[in-house]
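> Structure of the sequence below:
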Amino acid sequence: MRRFLRSILWLPILLALVAFIAPSIWAQSPTPTPKASPSPGGVVRGYLFYSPFCPHCKKVISETLPAFKKKYGKQLEITLLDARDPSNYAFLLAIEEQAKVPPQYRGVPFLVIGHHILIGELDIKEHLEEVIEYYLQQGGVDYLIPPDAIKKIFAPPTPTPTPSGVKATPTPLPLIHIAYFYTTGCNECEQAYYDLEYLKSQYPTLRIHYFDVQKDAPLWEWLGEKNHIPANKRLTTPAVFIGDDYLLGRDVNYENLEALVKKYQAKGAEPFWENWDREEALNSILNRFRSLGPLTVALAGLVDGLNPCAFATLIFFISYLALTGRKGWEVLAVGAAFALGVFFTYLGIGFGFLKALQSIPSLQKLSKVIYALTAVLCFALAAGNISDFVKVRKGNPEKMSLRMPIRLRRVVNRIVRQSMQVRYLVPISLITGLLISLIEFTCTGQVYLPTIIFMMGVPEMRGKATLYLMEYNLLFILPLVLIFVGAFFGTSSGQLSKLLNRHMVTIKAATAFLFLCLGAWLVYAVLIQ
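Below is the predicted model:
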């Protein structure tokens, strides 16, 4: 998350609010009216709201702040405020509300110095020095509120004593049960967690039931069916279900949550999901698994396996096998080793790319950008394949634009020639498949990576990403396996070359169609988010 807010207008409002809520506290304070004024001795003072479970907070606390503390010494004083503490969180909410921080930028680490707010590890790292220098030139800046006064001002409400000094017994209110679904590592989910925990401190009858969407997807599906939630929005996180209402994604914020809690405060909300129909939910998920998603992945893998880049290498490989006198079962053994090398290489690349995407801290926030950029790439590749389709139809396949560069093609051919000159051909073929796959990825990866983005965009497919990567890569090596089987039965490289040329138009048309479908779906994913 990266956002640099310079907000001056919100400060007087916040200070007026604080003065209104706790006049007695400020009457006892050495400074009767709180304000962001120059600090005695030219010290820059501020707060860092953090969570011990937030990796970005840990980096800021252990690396960024110590570096600035070392540089500025006693001129810098940052007080750490644990966002899990109800008083600290109430203070944070007040700042966010008055500064009108957009929902997508809420979260920790959250640094406040004077009139400036820095949100997120990158923002703090890149702009903290600028803020410190600004206030040092002003003679320093004091805390908006002394840290030891925060708990007094923003303490949770307590029952009001009766005139006799005995606490009034409030009328018992029914319990309000909330089902909250989260994903580990999701920033929005973490923010929703803090909101819910703070609400618990404000509304004692609130009971929150936490569900990991990876483990409790069937329950989410059942709730989605019960609430008539569109299929493309199911398994979204964060998600909250209470009574007959629900909130999804960015709608899960403090204001909306509190509004729902107030709605059910008098009548309560039962944990209606306790008797849910697991079988019904599983059937619903299975029915949607049988829809377009898996078919698209299978089609993408097969089309990628028929890619002219990969096909040309296979033809050269087969011709060199024949030239060196390899035939029969030796061809099958070499082919199996080569295919395994290709399979495991592409599977490894797929897992690596998938993990890289999943490790992005703000993946859900960036998803629109990622999908939009990938959609543009898909449409560009579709246009390139349509252009190649026209060139092949006109009898000019050598003019195709989407093909492996000649320099890389020569490297591949050299690897094939050298691999045929060794004694232990089968294990060397495994390594050859690995090396050639890495080189060819500049060409074949055009389909693979957008397909992984597609899988990440379909909620039902995220949890089964490993299976879909296996499916894709099995379909990818299927043409390769069939070619080696054909070579075993006597199919020559010349016949394979003719087969490729004969069906080049079809392959290009299918590839263009695939990219158009992926691009269209990604545009749809951007629009519905």
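
> Every contact and neighbour count from this point should use C-alpha atoms.
OK.

> List the buried residues in the one helix or strand Phe338 maps to.
Assigned by DSSP states H and E, Phe338 belongs to helix 329-358. Judged by neighbour count using 16 or more other C-alpha atoms under 10 Å, the buried positions of helix 329-358 are 331-347, 349-351, 354, 357-358.

> just stretch 511-521 next, same as before
Within stretch 511-521, judged by 16+ other C-alpha under 10 Å, the buried ones are Thr511, Ala512, Phe513, Leu514, Phe515, Leu516, Cys517, Leu518, Gly519, Trp521.

> Now the fourth one: closest residue in space, sequence neighbours ignored.
The shortest distance from Leu514 to any non-neighbouring residue, by C-alpha to C-alpha, 6 or more residues apart in numbering, is to Ala300 (6.8 Å).

> For the comparison step, fold the sequence that follows:
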Amino acid sequence: MSVKKICLFTLMFLLIFCSPIYVCFSVFEAPDVGSDAVCLAFFGTSRCHFCEEKWSLVADLEGYYPNLIVMRFDYMDEEDRSLEDYLFTKFNLPLNSPRTAVFVGNDYLLGVDITEKSLRSLIEKYLDSGAKPVWKYIYLAYFGFSSCFSCDLDWQMINRLREDYPMLVPKRFDCLNKSVVNMENELLRLYRVDVKAPRVAVFVGRHCLISEDIYEERLREIIEIYVGEGVGTIPPWKLLKTATKKLSLPVLSMVILGGLADGINPCAFTVLIFFISYLVYLKRSKTEIVLTGVSFISAVFTAYLIMGFGLMFFIVKLEFFPAINLMIKVITAIFALILCFVNLHDYHILKKGDVNRVFIKIPKSLHGKFHSIVRKMGETKFIVPFTFFAGLLVSIFEFACTGQVYIPIILLLSDPSLQFQALVYLALYNFMFIMPLITLFLAVYIGASIKEINNRISKHADKMKLLTSIILLFLAIILLTQIFSSL
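Model (predicted):
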């Protein structure tokens, strides 16, 4: 492959994926609840399969309409249920009507009437005129500390305001809870406030007040603004669901590409190929070969998943130490860039056919140990459990070679805003990592020549290095974007 083709391929790759990067790191702007914003309230519960089906229709449409602000309410929650009761009364709906409901402006949809067509029709009706929240409530989020006397005084003052403003609905959050700190950090980003949680703060409508700015006169001024507008406000804690969900697509694309690129790495193939060859040489039965192959690949998946969970847990714990967290991101970004150029160097070396000068590879000393482990596996009577244990051991030794993409991916996923999604994505990454191993194993099992497979891997090893280099460059760009956006 010529230098021109390499540059063209890299440019195409970056053009395709630069838009997800932009989306990924620009979603923390506060949603614009202007005159053209369309506020949609969805009521359902995650415990109901029917509700989840309807919610997926609503969530999918959010990306098509930039002015659409979606809020999800759980009618099993007492506070959300009372709001839905209020809306049912306002729209003269019987309280025994289907509880899965959508409210936009002066219109609503219930139960089976919630379809993609009806939702699009309802949203497009308000695209030009906009649709404010369908309630008159002014929601206020107060973040403080349960052990703080000053915070208690603030909360008492906020509750006294309800005597003059019965439409005010305050909700208190305790910053001694880690999940609350993560929530506050996301809100601070959404409201573009350049401070880190935990902080004593108030969020109401388009306004955010920090610490000493929280006093009665100022709160009255803000509440009067919304009373004068004659419309309610969006509960600040409901805005987070829109912001975090938008991270899914770009992160998902990197997880899939990174997992495949890491799995195609020749380091991951070496032991499995020798292992299968040795079992065939010993004339083991096909059943034994299948069981041991499944056991080995399962061990690789388990080992990498456990290592990923452990490293992610450690990084998430450092969220309370911003300086250390930032330093780790900087080191990992530099590490990814260095490995990018090292893989590019290996690509040129392999292109010339000089395998001995490749930098990133399993040391020859480890090859001998791996072969010794495989021989012991082949001779034991308890080959399946022994193979699983050996697979765990081999995965740990191979991590120095195969972990070059995995570590930046783990850091990318160690974002509290992703929450449970991060665990799912980590499992998906590892599944994509073992996909090439599964394909290789099946190819050998159905009769493909091991010698031919080895030749093909050697022939395309340079392209694998080039792909890994591009993936690492992309990961470094994402991490650097995160770093600069947090400064």
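
> Which residue range of structure 2 does the helix holding Phe338 of structure 1 align onto?
Aligning helix 329-358 of structure 1 against structure 2 (TM-score structural alignment) gives residues 287-316.

> Ala99 of structure 1 against Ile13, yeah?
No - judged on C-alpha atoms under 8 Å, Ala99 of structure 1 makes no contact with Ile13 at a distance of 9.3 Å.

> Mind checking which of those two has more residues around it?
Ala99 (21 against 14; other C-alpha atoms under 10 Å).

> Against Leu118 of structure 1, how distant is that one?
Note on Ala99 of structure 1: its distance to Leu118 of structure 1, by C-alpha to C-alpha, to the nearest Å, is 12 Å.

> Ile21 of structure 1 now?
Counting by C-alpha to C-alpha - Ile21 of structure 1 and Leu118 of structure 1 are separated by 26 Å.

> So for these two, which sits in the more crowded spot?
When Ile21 of structure 1 and Leu118 are compared for neighbours, Leu118 comes out ahead with 25 against 13, by other C-alpha under 10 Å.

> contacting residues for the more buried one?
Taking C-alpha atoms under 8 Å, 6 or more residues apart in numbering as the criterion, Leu118 of structure 1 is in contact with Arg3, Phe4, Leu5, Phe110, Leu111, Val112, Ile124, His127, Leu128.

> what number of residues lie near the first one?
The number of residues packed near Arg3 of structure 1 is 19, by other C-alpha under 10 Å.

> hang on, it packs against Glu121?
No - applying C-alpha under 8 Å as the test, Arg3 of structure 1 and Glu121 come out as separate, 9.8 Å apart.

> give me the stretch of structure 2 that stretch 411-420 of structure 1 matches.
Residue span in structure 2 matched to stretch 411-420 of structure 1, by TM-score structural alignment: 369-378.

> Distance from the chain centre to that stretch, please.
38 Å (C-alpha atoms, centre = their mean, to the nearest Å).

> how close does that stretch sit to structure 1?
Compared with structure 1 after fitting, stretch 369-378 of structure 2 deviates on average by 1.2 Å (mean C-alpha distance after the TM-score superposition for structure 1).

> cool, and stretch 386-403 of structure 2?
Mean for stretch 386-403 of structure 2 is 1.3 Å (mean C-alpha distance after the TM-score superposition for structure 1).

> In structure 1, what stretch matches stretch 16-34 of structure 2?
Using TM-score structural alignment, stretch 16-34 of structure 2 finds no match anywhere in structure 1.

> Select the longest helix from structure 2.
helix 450-486 (DSSP state H).

> Tell me, how many residues neighbour Tyr445 of structure 2?
Other residues close to Tyr445 of structure 2 by other C-alpha under 10 Å number 17.

> For the equivalent of it over in structure 1, list the residues it contacts.
Counting by TM-score structural alignment, Tyr445 of structure 2 lines up with Phe488 in structure 1. If you count contacts by C-alpha under 8 Å, 6+ apart, Phe488 of structure 1 has them with Lys327, Gly328, Trp329, Val331, Leu332.

> name the element Leu109 of structure 2 belongs to?
Counting by DSSP H and E, Leu109 of structure 2 is part of strand 107-110.

> In that strand, which residues are buried?
Tyr108, Leu109.

> Which part of structure 1 matches the following helix or strand past that strand?
Heading C-terminal from strand 107-110 of structure 2, the first helix or strand you meet, by DSSP H and E, is helix 116-125. The counterpart of helix 116-125 of structure 2 in structure 1, using TM-score structural alignment, is absent.

> Going by neighbour count, which residues in helix 116-125 of structure 2 are buried?
Leu119, Leu122, Ile123, Lys125.

> Map Thr402 of structure 2 onto structure 1.
So, by TM-score structural alignment, Thr402 of structure 2 is matched to Thr444.

> show me the contacts for that match.
By C-alpha under 8 Å, 6+ apart, the neighbours of Thr444 of structure 1 are Asp304, Asn307, Cys309, Ala310.

> mind redoing it with 10 Å?
Taking C-alpha atoms under 10 Å, 6 or more residues apart in numbering, we find Thr444 of structure 1 in contact with 303-310, 346, 402-404, 437-438, 476.

> ok, now Leu219 of structure 2?
So Leu219 of structure 2 contacts Met157, Ile158, Leu161, Val202, Val204, His207, Leu209, Asp213 (C-alpha under 10 Å, 6+ apart).

> where exactly do the helices run in the stretch 201-350 of structure 2?
216-229, 236-245, 248-263, 266-281, 286-317, 322-351 (DSSP state H, counting those that start in this stretch).

> And these: which comes nearest Gly368 of structure 2?
helix 266-281 (10.6 Å; C-alpha to C-alpha).
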